[in-house]
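Novice: Please find the sequence and the predicted model below.
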Amino acid sequence: MKNKFLIVLFAAVATLTSCKNEKEVSKEENKDVKKYFNVEIEASAAKSDNFAMYFSEDGTTNFKDINAVWAGIKGGPEFQKVTFNLSEEKMPTHIRLDFGLNNDQDSVVIKNVKVDYFGKDFQFKGSEFFKYFIEDKQFNTKIDAAKGTVTILKKDGVYKTPYYYPAQGSIDGIIKITSTKK
């Protein structure tokens, strides 16, 4: 009888410990999951500047100033993460990326872009940028597939704030990650 009691007690303790460990793992996995829409760009800029992400929530590319998020970048050759976080109640259907207001800017290099919502994301290298955003010939760009980057340069000696509207790849990616919450 005593042996049966010990076996039952051991089984109960093992079950409780196992469940506790599973719950701890779940909490750790969800700890880094952001509960809002965000875009993270790994980039470098020759000079300090400000980038913007405009967004719409109505399925159009009608971008308004009230739907813009700004983030700064320090000048220099090192890559930095520039993050745009939206509040929980904002759910974009389209995004536009603007790379700098500094008219003295020399160049901006985009290495990676990650779009995330509740831990679901899509990301791409800078060299794939124009699969997700529309190339605009008024801005001078150079793609380096080996480094996985796109560089935005002055055109005719002038740096004009480059902005890029979403291509179908970007729209499809946003629909895919926002269609269901985790």
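Specialist: Sure, I can see it.

Novice: Every contact and neighbour count from this point should use C-alpha atoms.
Specialist: OK.

Novice: Give me the three-state assignment for the spatially closest residue to Val113 that is not a sequence neighbour.
Specialist: Computed as C-alpha to C-alpha, 6 or more residues apart in numbering, the closest residue to Val113 that is not its neighbour in sequence is Ile41, at 4.5 Å. Look at Ile41: counting by DSSP: H, G, I helix; E, B strand; the rest coil, its state is strand.

Novice: shouldn't Ile41 be in contact with Asn85?
Specialist: No. With contact defined as C-alpha atoms under 8 Å, Ile41 does not count as touching Asn85 (11.6 Å).

Novice: Name the residue in the two with the higher neighbour count.
Specialist: Using other C-alpha atoms under 10 Å as the criterion, Ile41 and Asn85 rank with Ile41 on top: 23 against 17.

Novice: contacting residues for the more buried one?
Specialist: Ile41 makes contact with Gln80, Lys81, Val82, Thr83, Ile110, Lys111, Asn112, Val113, Lys114 under the criterion C-alpha atoms under 8 Å, 6 or more residues apart in numbering.

Novice: Put this next to the first one:
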Amino acid sequence: MKARVKFLLVLVSISILSCKNEKSVDDLKVETPQVVESKVKVTIDMVVKTDDTFQLFYTEDGTLNFNDKFSVRTPVKGSENSQKVVFELPEDVKFTFLRIDMGENNKQNEIKINNFLVNYFDKKWEAKGNLFFQFFGPNDQMTLNYDLSTLTPVVKEGVVYDPILYPMEPVGVELQKLLK
């Protein structure tokens, strides 16, 4: 019996001493991960009235051979108000051309472009309003109203819906200025 009591006392002593310096879960510091904003991004200030997903393609080899590997997608929440649609790119990108796919939703309404901005670390390139269309031209699935700076999607029977803004030569020139 004495051996059992001694054994119990040793166990209680060990458990009291081993728990002595432990902190409560409530006392532990909570680490919140920091969201790091990319220093390379393309922002389009526009009115998009219907929910959609836009995609920005880029090349680094001076060609217009775009593929999904070099692209960024971003969801867009439909709104009657102007909003900034932001594409964050890898910071090691050395882009030579950009292409913008203007959505997947074939129920999309008229889209108004207010401003286009490329940030490349401490440099920027901006095209306001309809000046944007000196750099990008729509494919046949969008109708451009240059004066109002709007694009109206065109759904064609039997054709996959894929409205695209193709880069024109000045895009490459402006992007090269950013890289210098």
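Specialist: It's in. Because the structure is predicted, anything quoted here is derived from the model rather than measured.

Novice: Superposed, what's their TM-score?
Specialist: The TM-score (TM-score structural alignment, normalised by the length of structure 2) is 0.71; 142 aligned residues with a C-alpha RMSD of 2.1 Å.

Novice: how many neighbours does the alignment partner in structure 2 of Lys120 of structure 1 have?
Specialist: Matched to structure 2 by TM-score structural alignment, Lys120 of structure 1 sits across from Lys123. Around Lys123 of structure 2 sit 13 other residues, with neighbours defined as other C-alpha under 10 Å.

Novice: list the contacts for the nearest residue to Lys123 of structure 2 once chain neighbours are set aside?
Specialist: For Lys123 of structure 2, ignoring the flanking residues on the chain, the nearest one in space by C-alpha to C-alpha, 6+ apart is Leu178 at 6.1 Å. For Leu178 of structure 2, the contacting residues are Tyr120, Lys123, Lys124, Trp125, by C-alpha under 8 Å, 6+ apart.

Novice: quick one: the last one and Asn119 touch, right?
Specialist: Yep, that's Trp125 of structure 2 we're talking about. Yes. Taking C-alpha under 8 Å as the definition, Trp125 of structure 2 is a contact partner of Asn119 at 6.8 Å.

Novice: Endpoints of stretch 43-57 of structure 1, how far apart?
Specialist: 26 Å (C-alpha to C-alpha, to the nearest Å).

Novice: Would you check how far apart the residue nearest to Lys123 of structure 2 and Leu8 of structure 2 are?
Specialist: Leu178 of structure 2 is 75 Å from Leu8 of structure 2, by C-alpha to C-alpha.

Novice: Likewise for Val48 of structure 2?
Specialist: 73 Å.

Novice: all strands in structure 2, in order from the N-terminus.
Specialist: 40-48, 52-59, 71-76, 83-88, 97-101, 111-120, 123-128, 136-138, 142-145, 150-153, 164-167 (DSSP state E).

Novice: The fifth one against structure 1, how far on average?
Specialist: Average distance between strand 97-101 of structure 2 and its aligned residues in structure 1, after superposition and using mean C-alpha distance after the TM-score superposition for structure 1, equals 0.8 Å.

Novice: quick check: angle from that strand to strand 71-76?
Specialist: Following axes from the mean of the first three to the mean of the last three C-alpha atoms, to 10 degrees, one obtains 40 degrees for the angle between strand 97-101 of structure 2 and strand 71-76.

Novice: In structure 1, which residue range corresponds to strand 97-101 of structure 2?
Specialist: Using TM-score structural alignment, the residues of structure 1 aligned to strand 97-101 of structure 2 are 94-98.

Novice: One more: the first one?
Specialist: Residues 37-45 of structure 1 are where strand 40-48 of structure 2 lands when matched by TM-score structural alignment.

Novice: If you count neighbours, what's buried in that stretch?
Specialist: Neighbour-count burial for stretch 37-45 of structure 1 flags Phe37, Asn38, Val39, Glu40, Ile41, Glu42, Ala43, Ser44, Ala45 (criterion: 16 or more other C-alpha atoms under 10 Å).

Novice: between the residues you listed, which is nearest Lys90 of structure 1?
Specialist: Phe37 (7.5 Å; C-alpha to C-alpha).

Novice: Cross-check the contact I'm expecting between the closest one and Glu89.
Specialist: No. Contact criterion C-alpha under 8 Å: Phe37 of structure 1 and Glu89 do not qualify, at 9.3 Å.

Novice: So what touches stretch 75-95 of structure 1?
Specialist: 35-49, 52-61, 69-73, 111, 165-166, 170-171, 174-175, 178.
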